[in-house]
Every structure is written in structure tokens, then in C-alpha cells.
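[1] What follows is a predicted structure for the sequence shown.
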Amino acid sequence: FSSANPRASVLKVMAVAAIAFLGGLILNVMPCVLPVLSIKLTSVLKATGQTRQMTRNGFLFSALGVLTFVWALAAALVFLQWIGVSVGWGIQFQNPVFVTLMFMVIAVFAANLLGAFEITLPAALQDRLGASSARAGYISDFGTGLLAAILATPCSAPFLGTAITFALAGTPLDVMVIFTALGLGLALPYLVIAARPELVTRMPRPGRWMLLVRILLGGLLLATAAWLLFVLVGVAGARVAAFISALTAVFIIAASIPRANRWARRAVLSACVLLAIFGAGLISTPDRTIAAVDAMSHWQDFDPLRIARYVSEGETVFVDVTADWCLTCKANKSLVLDKDPVRARLRGGSVIAMQADWTKPDDAIARFLERHDRYGIPFNIVFGPGAPSGIALPEILTPQAVLGALDAASMRSLVSE
């Protein structure tokens, strides 16, 4: 906190923390909800039939898992910033090893829900935990919250960009306070059920309906795995993605063989994981899956040096910073940018549309975001004679917001349109 006016600084950080809390809460209903929904519903399903106290403890451990990931992410961002590395929200999805491990974990969880095998803790670990099924269950609850938080980070929610920008521009203490508030907002659904366990106990008694729900949740996780595989193609290349898919299939098959030798099974499973990490980390050949602009497209490759020149010539420039792993970007593209009247305006010749692909690390894009005080995507901004410094758009686009910014930047009135 600033030493010049400590009270004002504290109040400012608390205000931004409140914004971060709201951003984390909204993150629960962003397009990222598809990957996270199945994780959260699995928690509710598993809690059916438990005692009130066990239900409360389980959801508290899930909330702790969310906060643990947020704290670890905050610490990592502070460290990377300290050593001079460009940082941002969701940048871990630019790492092929991280995406590979997430894909394998989600695919294995999907196979588990669909009945291929049961995931259990090793016997030695269960003995160390006192052979307590409750304690083992709490570890699973913690992992559920951790995984849900990881899968939520590719999205940037309203208010989230403001909070993260303030945090990363401040001290390490600012970062931890604001990220903690963000984590509490993201974990609020777990905390609400922990406070009111009867919300779960009012569910129907266990029966055949639970099998149908398991199949539904398994399908959602398969969809999540497919999305992660698509991201992996962008950050590691199609050949590596195919190699990882084959290893994951071998992993699931080996885990599902009922009477396989225990040591042989462990050897195969370990080999699959190690080969996957090796393949993703050392032989990746990233493909340009988003920004490979062909001659028929109205999108140009991103070049920040050309923006000022275009504006000086009286042109209007629309910049879309996106990535394969950004689900909010995908929603903006399909619901707004690729639909009339916005698409017609971008294709009409009066606007130069640039697309910046941040699927994999790109210093030019990272510096561009930092210059505009942004540390996450989606980020859309319009430059023109009426706005040479740019008009930044909200994370969730609407046709009115885009067209209004284009009008203002090009010095056209809405009436003339």
C-alpha cells in the first residue's frame, strides 16, 4: 500500500477487492461454465445422502481448493513479474505441458463418470489418512475445487479486468488481497451450500436418476476434453495433439482392465504421463489456428506499428485480441463479431479489422495489452481519427457497444449511420 496516504490506499484496495469479488462471482456464469458446471454438479451429486456436517465440510474443502489455486496463481504472477516476464490472466493455457495435463485429467475423469473404472486413492495413502473415507473424500473435494478454478481461468468476466489490472500494477500485498477476493467470489457457490447444507439434503434419494446424471456429467467433461484438445492443437501442433490423444486412450484402457497386474498397470500409466509431458514440452510445433488469415478474410494479421499509420491516414482500426483457450472470445466472435450488423461493418471497407492470436506466447501482444492496462482477454479496442488513443470495449461485447465505438472513433454520428 502507498505510504503517502495509507488510509486512502487501503480504501482503494478494498474497493477494488469488492470489484474483484464481483468479477469472480460473475465468472461462475461466463462461457467457461461448461467445463466448470460438470465439476460443480459432481460435487452436489456426491454429497447426496451424506450427513449435514460431512456435506458442509466437503464444500468448504472445495472452496479451499478454489482459493488455493488463486493464491498459487497470484504468487506465480508476482514472481514472473518480478523477474521481468509479461503476465496475464489465463496465460497458463499457453503452456503445452499444462494443457496436456489438463486434457488427460479431464479425459480420465470423464471415463470415470462414464463407468470405465473407479478412481481410488492408493492403499498406502488411505492407511496414512487413518483409513478414513471421510478424509479421503475431503481430499477429493479439495481437488474438485482446485480443478474448477483452473478451468475457470481462460475466461475474463466483467469487472475482472479492472481488478487484475489494478492488482498487477500494485504491490505483492495488493495482488494477494485482490486475488483472495476474486477467489472468494469464484468459490461463493461452494460457500453458500456449506452454509446451507440442507440445499443438498433436499435432493431426491439416490436411485437410477443418479446414473443418468453421471452420464450427462461425463458427456460435459468429454466436451471439455474436446475443447482442451482443440487448444492443444493451437499451442503444440496437430501431431502432438494426436500423440497425446493416443497416450490418453492407452492410459484409460490400462486403467479399466479389471485384473491387470498392479505393477504392470502402474508402469504403463506412468509411462503414458511421462511420454505425454515429454511430447508436449519438447516436440511441440504450434499451429496458427485462429489468426491464419487467408486472402478472402476481412481480418488482417495484428501489427501494432501499423495502427498509428492507419489512424493518421484517417482510417478506423478494430483490434480483436483472442485465443483458442478463451471461451469468452469464442462467444463474442460467434454472437457479435461474426453476425450482422457488426460483420457487415467490419467487412464493408470503412474499417480495418486486425486479429491478434494470443493462443501461444507473443511478446508484441503482451506489450500491447500492458500499454492499455490489460492483463487478460478478450480485449477489443477501436482506434480512429476521433480516438487515436483507442476506445476499449467491455469483455462481453454487444452490437451496440461495437458499432458505437466504431462511430465515435471514425467521427461519424449515429444518425448518419
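    Thanks, I have the structure now.
[2] Please make it C-alpha for all contacts and neighbour counts, starting now.
    Will do.
[3] got the contact list for the residue nearest to the spatial centre of the chain?
    Closest residue to the average C-alpha location of the chain: Pro154 at 2.0 Å, with CA atoms, centre = their mean. For Pro154, the residues meeting the contact criterion (CA atoms under 8 Å, 6 or more residues apart in numbering) are Cys32, Trp89, Gly90, Ile91, Phe93, Trp325, Cys326, Leu327.
[4] redo that, cut-off 7 Å
    Counting by CA atoms under 7 Å, 6 or more residues apart in numbering, Pro154 makes contact with Gly90, Trp325, Cys326, Leu327.
[5] ok, so of those, who is nearest Glu313?
    When the contacts of Pro154 are ranked by distance to Glu313 (CA to CA), Cys326 comes first, at 32.8 Å.
[6] putting a second one here so we can go through both:
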Amino acid sequence: TVEDPTKPLILKAKLDYLICSADECLPASKNIELNLPVGTPEKTQDAALIEDALKNVPKKTPEIVHVKNVEFIENDAGNKILNIKIHDPKLTKDAAIFVESPHKMFFDLPTITPLEEQGSFTIAFPVFLDELKKLAPFQSLVDEPVTITIVEKDRAYSVQAVVSAEKPSWLGFITIMILAFAGGFILNFMPCVLPVLSIKMMSLLKYSHGHEHQVRAQTLRTAGGILASFMTIALTLMTLKWMGTSIGWGMQFQQPLFLIFICFVLVLFAANLLGLFEFQVPRIFYRFMDSDKVHSEHLKDVLEGVFATLLSTPCSAPMIGTAISFALSNGSIQIFLIFFLMSLGFSVPYILIALFPRLLSFMPKPGPWMITLKRVLSLALWGTVLWLLFVLVTQVGFKTTFLIASGLAIFYALLWTRGKSPKQQWIGVLVVALFMSSSGTALTVLGLTTPETKTLNGTWLPFDLGLLQRSIKQNKLVFVDVTADWCITCKFNEGTVLARTVVQNYLSLNDVVLIRADWTSPSPTITSYLKSLNTFAIPAYIVYGPSSQTGTKLPQILTPSIVINALEKAKDTQPSSSQ
């Protein structure tokens, strides 16, 4: 609406467009301006041109035309393609076809290929990779709406569609399901979860002789807690995806409140191992249930399953990243199915014990050694608390983390002093004071003076899209490491592979640009970058070079040979051909 119709109106716009020849397209940009004077409009010398152009404005999509699907895929050479399958009996190879997307993404000239079905075609648009490219290689169109305009001869029309990720074959889908199940099983033996599994197996030993029904009940309740937790995570991710929020595996560890909650839960379990208290069912439940059938152990069994699931999320076992990336890049059914299979794989140890309780007979008989093991496992949980506190230093700073550590110490002291004599309670107060002072000193040394990560040829550079694009344009070798302080697998790879002398020497001799994307805290830029790679879990490692302009993803578990071979392939002077 014009605010003041008595004054001239000036319209300004910025026009981004492509200048195309028969062989190539070049992006261009121009600022345009139109002055509309006050009064009755008069035809200008351009009126005829405007009328002719209006005749070519796309009309309503003909009834005989329909878009089957639009996929954002990656070909064998690693180049990104917008693949459109359309049914239009009148379409010819001479048609001018345009794609408009929410992002400033340019496309090269399309390839039109007839399909077996009469009147159906595949239109493949390579993402524009000219030296004037903008953000094309780092954006994804998955779940985004696009407008497809087709102009030829005496007709022009536009049609809208939502882009989907590339759908694997049935064999590929079955492979993904197997990976999800196997990855869930392997999670049991990752350092995040192994203490919880050990605690559960130890608690079952008291039923190992003649109490098979108790063993079955306990393990099935824990498996139920795991299943319920995974399904809750899946439902949450489906809801967030439906709302348009960026999602990923382990993203809850970016939230300080979640880390604080996990710290208190860990302290609670550590105190339970040391016999400071027993899990009790809240009294309010007795109003609704038969108290004879409600036992504190039941709640503890379920909570152990929930607890194990929460601790598993910062771990990326082999195969987990592939399965999760597939699930989160597809629809709700795939998300639900993949997370169900992961929970099933994660529950295998408990299900096996439930099916074959006599397996416990192969474990040592209960004895004094269990008290020692409980103390060791308690120390493992305290070690996890300390690790999470270091993560919190990165997220909320030293002072806030110190207050959180003090709160944890007071919480543990309250549990320890329950039922103790006044003298023992005073001892507890002194222990808390000592813990607060020592933790403050430790966090000062390790938290406030965190050393910068070094390599032999310089520092890791913070993630920056502009830096990445310039390095690719200059045909440099680039290694991108997407990591987080709470990602145990990331730290394992950094310490055992990336820090190895053979890898460091190679990086130095080849002047590899090292870029580290720190996802410890929420970062929309890094999240978008991961989404463009169709990756929703970390660690993520991507190599760029003259023959890998759009990037080559590496496995989540690295070896020196994997890193070096990928970089060697990327620096090949013969660039990969695009389709």
C-alpha cells in the first residue's frame, strides 16, 4: 500500500540472475530502480516489450503435467544434483527450465533425459560450481520448497514441489536397518554406557541361582526403559523437524541445563552404588496402585534403561552416524523405524539375559569383590561428572561451572550424611569445603587456560564458510573436523589418529588447511553445514581438494590410512567430472 499517493513512488530491487549460453551459465547481479510519477500513467516506449513479456508469464500448470518427485542427491563424483522427475508429454529438449529456491543457489544447465514411461522425463540440475559460486556447495534443499518454471514455444508454466533426500534402494534400506541395529548393540560397549551395563549385570548376580523370573523381570523392565527413551527421542526429533527446527544426534548436550541434570543423575547413581540411599517410588503412586505390586526396584530398573540411553547420545558408535543421518533426512516413518531398531540393538544384552537367565551362571559368584567393583564403577561415574563439568566450562564459563560443582558436592554430602551422627555430619561439611576448593583450583587450571589445539604446521582455524570457500577456490587441500567437547568419539579420533606423528607430518608437508567446527554449543552455521552434507551426527570429517570440490565425507572412526588416502585422492590434479 502506498503511504502517500500524492508523492512519486520509487521501487528498488536487487536482481540475481544467470546469463546462459549453449554451454555454460554465469551468475550475475544488478540493482534496478523504477520511478512511478503521480497522476494518470502513460504508456512508455517499453510498453510493447512489457506486454510481450507478460504473455510469457508462467500460467497455471496444465492438467497433463505433474511432478513425480524432486530429490537432492549426490552423484558418484561427489557433485550435488537437483533431480526432477516430471510427466509432461509436450516437453522437448529445447525447453528453457528454471528453478527458484529459498536460498541463493545457482544451477548449471540441466540435462533432460526421457524415461521409459511415455511422456516422463528426468531433469538433472547440477549445483553451480563456477569460480563465482556463492554458498551452493554448503546448502541443502532437502525439505525446502522449490518452484520449477518451464518455457518453450507458445507455453510457459510453473509448478511447486518440496525437495526430498535421495531414497535408497530396498537393498540399501535393509542395509541401513542392519546398521541401526548393529550400531545400537555396539553402543553398549562405548565408554559412555559400559559402566551402566556393568552395574546392571552386577545387580542381577543376586538372582543368578534359582530366581530366573526375577532376572527376566528386571532385564525386561530395563529394556522397556531403553525402548521408551529411544521412542521419546524419535518423537521429539520428528516434532522438531516438523516445526522446521534443526536437529541432530546428541544436540541436547549443547544445552547447559541438560548437562547439569545429567550431572545430578550421575551423582545420584554414584551414591546409590556406594549404598548411601536406595531408589524409592514416590508415595503419590501408592494412591493409584496396589502397594504390594509396586517396588522401588521396578523404578530403578526402568531408570537404568533411561539413564543408559541418555548417556549413549554423546557416543557415535560405528554405523550409528550413517543410520541416524538416513533417518533424519527422511520422513517420520523412517525416523521411528531406525530409532526402534537402534533401541532393539541397544537392548540385546538385556534381552539375551531375559531369554537365557542361566547365562549369569558363567559370571563370578557374589562376594566381597562386588563391593570393590561398586566403588570402581562409582569412580567411573564421578569421572563422567568431571568430564561434563569441563564441557560446561566451555559453555557457561568458569564461575558458573564452579557454582554447579559446589551444588553437586552439597547434594552428595546431603546424601552421605543421611542417618549419620552429628560428628559424621561435620566431617561431611569439611569434605564439601575441601571439594569446593580443590575443584575450583582444578577448573581454574584446566578450564581457564585451555591450550589451543596445535598441529605441526600451525593452529586449527575456526570454522568459517568464507575461509572454506576461498581455500577450495584456490585448489588447496582442506580437512574439516566437526567436533564437540561432549563427543567422546571425536576426542578418541583426535587423540589416537589426528595427533599421530605420521598424520601430523603429512598435514604439514602438504600444507593442508585445517578447519575445526566446534559444535559444543549451538551454532546455526555449523548445523546448516552438517545438513548440507546430509549428516546429523558427529564426529564428521570432510576433505576438499582439486578433485573433491564438493567434499568427501570420511567414516566416523578414523585411521591414519583413511585420512591420508582421502587427502591423496582429493589432491589429484585430474578433477572429477560432473554429470
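    Looks like it arrived, so ask away. Please read all numbers here as calculations on a predicted model, not as lab measurements.
[7] Need the counterpart of the residue nearest to the centre of structure 1 in structure 2.
    Correspondence of Pro154 of structure 1 to structure 2, assessed by TM-score structural alignment: Pro314.
[8] Next: Leu121 of structure 1.
    With TM-score structural alignment as the criterion, Leu121 of structure 1 matches Gln280.
[9] Can you tell me the closest non-neighbouring residue to its match?
    Closest residue to Gln280 of structure 2 apart from its sequence neighbours, by CA to CA, 6 or more residues apart in numbering: Ser296 at 4.8 Å.
[10] for the stretch 151-300 of structure 2, what spans make up the strands?
    155-162, 164-165 (DSSP state E, counting those that start in this stretch).
[11] In structure 1, which residues correspond to the shortest one?
    Spelled out, that is strand 164-165 of structure 2. Aligned using TM-score structural alignment, strand 164-165 of structure 2 spans no residues in structure 1.
[12] Quick check, Gly428 of structure 2 in contact with Ala413.
    Yes. Counting by CA atoms under 7 Å, Gly428 of structure 2 does reach Ala413; the two are 5.8 Å apart.
[13] And the helices in the stretch 101-250 of structure 1?
    Remark: helices assigned in the stretch 101-250 of structure 1 by DSSP state H, counting those that start in this stretch are 123-128, 133-152, 160-168, 172-195, 198-201, 208-236, 238-256.
[14] Which one, of the ones you listed, ends up nearest to Ser410 of structure 1?
    That would be helix 160-168 among these, by CA to CA, at 25.8 Å.
[15] and the closest one, how far from structure 2 on average?
    Compared with structure 2 after fitting, helix 160-168 of structure 1 has a mean deviation of 1.6 Å; criterion: mean CA distance after the TM-score superposition for structure 1.
[16] so what does that helix touch, helix or strand wise?
    Under the contact criterion of 3 or more CA pairs under 7 Å, 6 or more residues apart in numbering; DSSP states H and E, helix 160-168 of structure 1 touches helix 6-27, helix 172-195.
[17] Which positions within the longest one qualify as buried?
    Residues 172, 174-191, 193-194 are the ones in helix 172-195 of structure 1 that count as buried (16 or more other CA atoms under 10 Å).
[18] mind listing the strands for the stretch 401-550 of structure 2?
    454-455, 458-459, 461-462, 478-483, 513-518, 540-545, 548-554.
[19] so which of those strands gets nearest Lys80 of structure 2?
    Nearest of the strands of the stretch 401-550 of structure 2 to Lys80 of structure 2, taken as CA to CA: strand 548-554 at 7.6 Å.
[20] Measure the mean distance from that closest one to structure 1 post-superposition.
    Taken over the aligned residues, the distance from strand 548-554 of structure 2 to structure 1 averages 0.8 Å (mean CA distance after the TM-score superposition for structure 1).
[21] That strand aligns to what range in structure 1?
    With TM-score structural alignment as the criterion, strand 548-554 of structure 2 aligns to 387-393.
[22] coming back round to it: please identify the most buried of the strands of the stretch 151-300 of structure 2.
    When you average the neighbours per residue for each of the strands of the stretch 151-300 of structure 2 (mean count of other CA atoms under 10 Å), strand 164-165 leads with a mean of 21.
[23] Need the nearest residue in space to the equivalent of Asn95 of structure 1 over in structure 2, chain neighbours excluded.
    For Asn95 of structure 1, the aligned position in structure 2 is Gln255, judged by TM-score structural alignment. Spatial nearest neighbour of Gln255 of structure 2, chain neighbours left out: Ser521 (7.1 Å); criterion: CA to CA, 6+ apart.
[24] Tell me the counterpart of that neighbour in structure 1.
    In structure 1, Ser521 of structure 2 lines up with Lys360, judged by TM-score structural alignment.
[25] The biggest helix by length in structure 1: average distance to aligned residues in structure 2?
    Assignment by DSSP state H gives helix 52-82 as the longest helix of structure 1. When structure 2 is overlaid, helix 52-82 of structure 1 sits 0.9 Å from its aligned residues on average, using mean CA distance after the TM-score superposition for structure 1.
[26] Which neighbouring elements make contact with that helix?
    Helix 52-82 of structure 1 packs on helix 133-152, helix 172-195, going by 3+ CA pairs under 7 Å, 6+ apart.
[27] Try it again at 10 Å.
    Judged by 3 or more CA pairs under 10 Å, 6 or more residues apart in numbering; DSSP states H and E, helix 52-82 of structure 1 is in contact with helix 33-47, helix 133-152, helix 160-168, helix 172-195, helix 198-201.
[28] Can you check which part of structure 2 it sits on?
    Aligned using TM-score structural alignment, helix 52-82 of structure 1 spans residues 212-242 in structure 2.
[29] now stretch 330-344 of structure 1
    Using TM-score structural alignment, stretch 330-344 of structure 1 corresponds to residues 491-505 of structure 2.
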